[in-house]
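Trainee: No letters, just coordinates:
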């Protein structure tokens, strides 16, 4: 760790924190520009950008403002180390999470947000750690000062004793030294004190009287615990006893003044022996109000960041908007120490807002109470007209607008309100209120806006999901109607086509000898057309029945499927002298008959379009997560790039029937089957350099361990000619 800190010190801890913040801001801005250019909705861009740029701004701000903190400069490197530790810890969590089977974090925005929040968390820990180290250093320094003072006192006492021995009547000189010591102690800005074992004050400086408001006479009659707030008195008594027992003590407590004010103080003391041989506890007390307030502010900011993160996670996990709104209202009111929080839902006419969810309000009004969105002096209307949060410190003196009855009836005086959603089409308002006059910080306002952004994104996501589900339902209904039409049309065409084919063959059998050459040619054309029409109808029937006519999915061994296809194509393979090689293929979840149809159609095409050379085809498989990618590669004539997008369309042919017969429905049927299995199919080809058809299929949940290991390890290709 020391080596790490020295490396960071060489670079500059403060510069490293500022640079890290600047990098996140730059990434957020860059992403926003790219996403906006790509057409991503501005709301989404702003939310993600704020979630990345916000922590970056925190790092940049605190890195720049480090000299203003009560932290020694040599501990800046430690703060930077904590930032990097937070970044590294979050990165490690993401890596470990991605190691889970089927789980991977591949969203760059999510990685940016989580590592940025991890860096900010590290910054908070680093600041706390650095302040503690600084306090320790200051305590050591004050102890050194105390030791020096003690040494000076001892020297003074020694000199006085020597003077008394030499000049018994030299009381004036002794008094002079005492006054000098008093001046030294009174010059110390911090409180100086000397305590006896029972807590009686034996000596103190003027700072004690100035801070507490008690006179010297009053202090002389008081015990040390009487200067401490009641809740900390037992702590002080234990600290005094511990100091006399161990030789030193240190603690923080609330110092109570004569007026009843409590001031946070840090006390440090060590034992020493008086000239009379009495052991006393001498120490210094320092006002830590500013440091305590800074620490509390950092804790508030960290809590606000955590609440936003938790609400964002809840928004991703739940589909219940009202649950999210209730939790958001509760968290906002709690963090800002307000009595009320509300989520107002703007109606379709945009003239009234419904109190949809909230905390602190009278029972029964949530879901019932409404607020005008159009009244000129309405706070809600004013909020809707502005693209930034509206802050009210005292509603009684507010001149911009008046409080609606909902706020007046609940004695509201202060609060923050902001729109939920884009300013031109707001969904509603998020507001939090208190019954006392209150000043809110910029961080408080940003916190409320961040929560509103989380709600807006959740609402937009649900609306999009609803629209998407409706669209999917429409598409499914349309596809079902098309399938029914195709099946009905194909089925109804079978009977007249059989009649045409039968009578054509009767004509050929009965009157073939009486036809001339033209008649025989015309009859042959008619028979061939009827046969091709039957093949197209059969293909269309298969295509329309992929969903309705398929079998239930089950574990299927693709090696067995390939063996069956080779048997079906045996004559074609032997006539073309085709060579088919294959690696060890996996077991997948699917419809065995339809998977056999895919292999047979693709292999038949590979043999048919092999060109002048004997066909050479290789079958392989590679696993990626929960899916297998099966590839069938040939060395045939290939496909032109401009034709590759349409080979999966129904009845699309790239060659004439005289050159390459077929219906043009084979690959379209393959695509339909692959889609039924939740996969994708695609082709990679260059003219004259062969074609590779690849498709994905789902893995079997439970496979034999030895077989899975064999599949994943690969191995030499197996020749299955």
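Mentor: Looks like it arrived, so ask away. If you're wondering where the values come from, they're calculated on a predicted model, not measured in any experiment.

Trainee: all contacts plus neighbour counts: C-alpha atoms, from now on.
Mentor: OK.

Trainee: hey, where'd the strands end up in the stretch 551-700 of the chain?
Mentor: Taking DSSP state E, counting those that start in this stretch as the criterion, the stretch 551-700 of the chain carries its strands at 554-557, 579-582, 587-590, 616-624, 627-634, 681-685, 691-698.

Trainee: Put this next to the previous one:
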């Protein structure tokens, strides 16, 4: 195949490409050819545009700032210029273009022109902008919701404190007049106000997660050692073993990461099988840009249908007579994992134990 035929085939191949605008410019930026992709993206027919300068595709602001000339100059000095931005079609509408301008040299090394390849990325750009806008709206709503929860919970404490104070006064002044039923009713009121006080405290704790920016390098070995030390009494009472090997240092919200581990360990110490001392094993493994941690136990386990429910706020699987708590600990764990660009899940066998897995990817 001779050079003329090869050149013809190459020219026809470039001309037929529709997904990219592929242009040949002279040394001054004037357009010398026009393919189907250029017509599709920019709206001009070849007869309307060949011979005109590629500055035509730029916005008024870019032309005033000499953007086209700057790109040509970069291609001359560096061999290539790459840019993204809004470009103008024939009908005046704009598209987001990804542009590469490459210098063409003759045998002596002198620049004789440029190739210019443009790709229309408008759909991707608009989709990215929509996602960013949605994220901003979600962040704003989350802040508003957290503020509402904080204010509502804080304000609820005042009337509750009043109720508790008057109940105590009532018992002191008139308690000796109560019969058995009266004493029982007063005890119910005390228990109810105490539960409400704990619920409000838990709700406040939940709203506080992530309010302070405490991202730093955290030594998980030291963190776990401190938790085990703090839980020494519970561990002794249950006869528990907490086993873990060498742990990594991770970039994390230090306070919240401690709370996550502590909640999972406390749960394992709480939901254990009677006459079977808890054995809690903690391990870590690399995960994408971060780490996956596993906290396993040999406790009572969780039925499969409840494995998602347990991470919802105020969801309880057991009555208060069996196990204390308000059903917020694992909801806190979920929120903390999400804060770290991770997630949390559980795999469990009822009557044999559970494995909680969470990821940290900051």
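Mentor: Thanks, I have the structure now. Predicted model, so just to flag it, every value in this text is computed and none were measured.

Trainee: Please tell me how far the spatially closest residue to residue 316 of structure 2 that is not a sequence neighbour sits from residue 40 of structure 2.
Mentor: Of all residues beyond its chain neighbours, the one nearest residue 316 of structure 2 is residue 327 (5.0 Å), with distances taken as C-alpha to C-alpha, 6 or more residues apart in numbering. Distance of residue 327 of structure 2 to residue 40 of structure 2, computed by C-alpha to C-alpha, to the nearest Å: 59 Å.

Trainee: returning to that earlier point: for the counterpart of the residue nearest to residue 316 of structure 2 in structure 1, what are its contacts?
Mentor: Using TM-score structural alignment, the equivalent of residue 327 of structure 2 in structure 1 is residue 664. Residues near residue 664 of structure 1 by C-alpha atoms under 8 Å, 6 or more residues apart in numbering: 650-653.

Trainee: Residue 351 of structure 2 now?
Mentor: 273, 299-301.

Trainee: can you give me the helices in the stretch 251-362 of structure 2?
Mentor: 254-270, 329-339 (DSSP state H, counting those that start in this stretch).

Trainee: Out of those helices, which is the most enclosed?
Mentor: Among the helices of the stretch 251-362 of structure 2, helix 329-339 has the highest mean neighbour count (mean count of other C-alpha atoms under 10 Å), at a mean of 22.

Trainee: Residue 486 of structure 1 contacts residue 541, doesn't it?
Mentor: Yes. Contact criterion C-alpha atoms under 8 Å: residue 486 of structure 1 and residue 541 qualify, at 7.2 Å.

Trainee: Report the next helix or strand after the top strand by length along structure 2 in sequence order.
Mentor: Assignment by DSSP state E gives strand 94-105 as the longest strand of structure 2. Scanning forward in sequence from strand 94-105 of structure 2 by DSSP states H and E, the next helix or strand is strand 111-120.

Trainee: which other residues reach that following strand?
Mentor: Contact with strand 111-120 of structure 2 is made by 19-29, 38, 41, 76, 95-106, as judged by C-alpha under 8 Å, 6+ apart.

Trainee: got it, and stretch 24-37 of structure 2?
Mentor: Stretch 24-37 of structure 2 is contacted from outside by 14-23, 45-46, 49-55, 72, 111-116, using C-alpha under 8 Å, 6+ apart.

Trainee: Please check these and keep the buried ones.
Mentor: Buried members of the contacts of stretch 24-37 of structure 2, counted by 16 or more other C-alpha atoms under 10 Å: 14-15, 18, 20-23, 46, 49-50, 53-55, 72, 111, 113-116.

Trainee: now, which of these lie within helices?
Mentor: Using DSSP state H, 14-15, 46, 49, 72 are the members of those that sit in helices.

Trainee: Can you tell me what residue 636 of structure 1 aligns to in structure 2?
Mentor: When structure 2 is aligned by TM-score structural alignment, residue 636 of structure 1 is paired with residue 299.

Trainee: Report the separation between the residue lying farthest from the centre of structure 2 and residue 187 of structure 2.
Mentor: Distance to the chain centre peaks in structure 2 at residue 177, reaching 59.3 Å (criterion: C-alpha atoms, centre = their mean). Per C-alpha to C-alpha, residue 177 of structure 2 is found 15 Å from residue 187 of structure 2.

Trainee: Quick check, residue 80 of structure 1 in contact with residue 17.
Mentor: Yes. If you go by C-alpha under 8 Å, residue 80 of structure 1 and residue 17 touch, sitting 5.7 Å apart.
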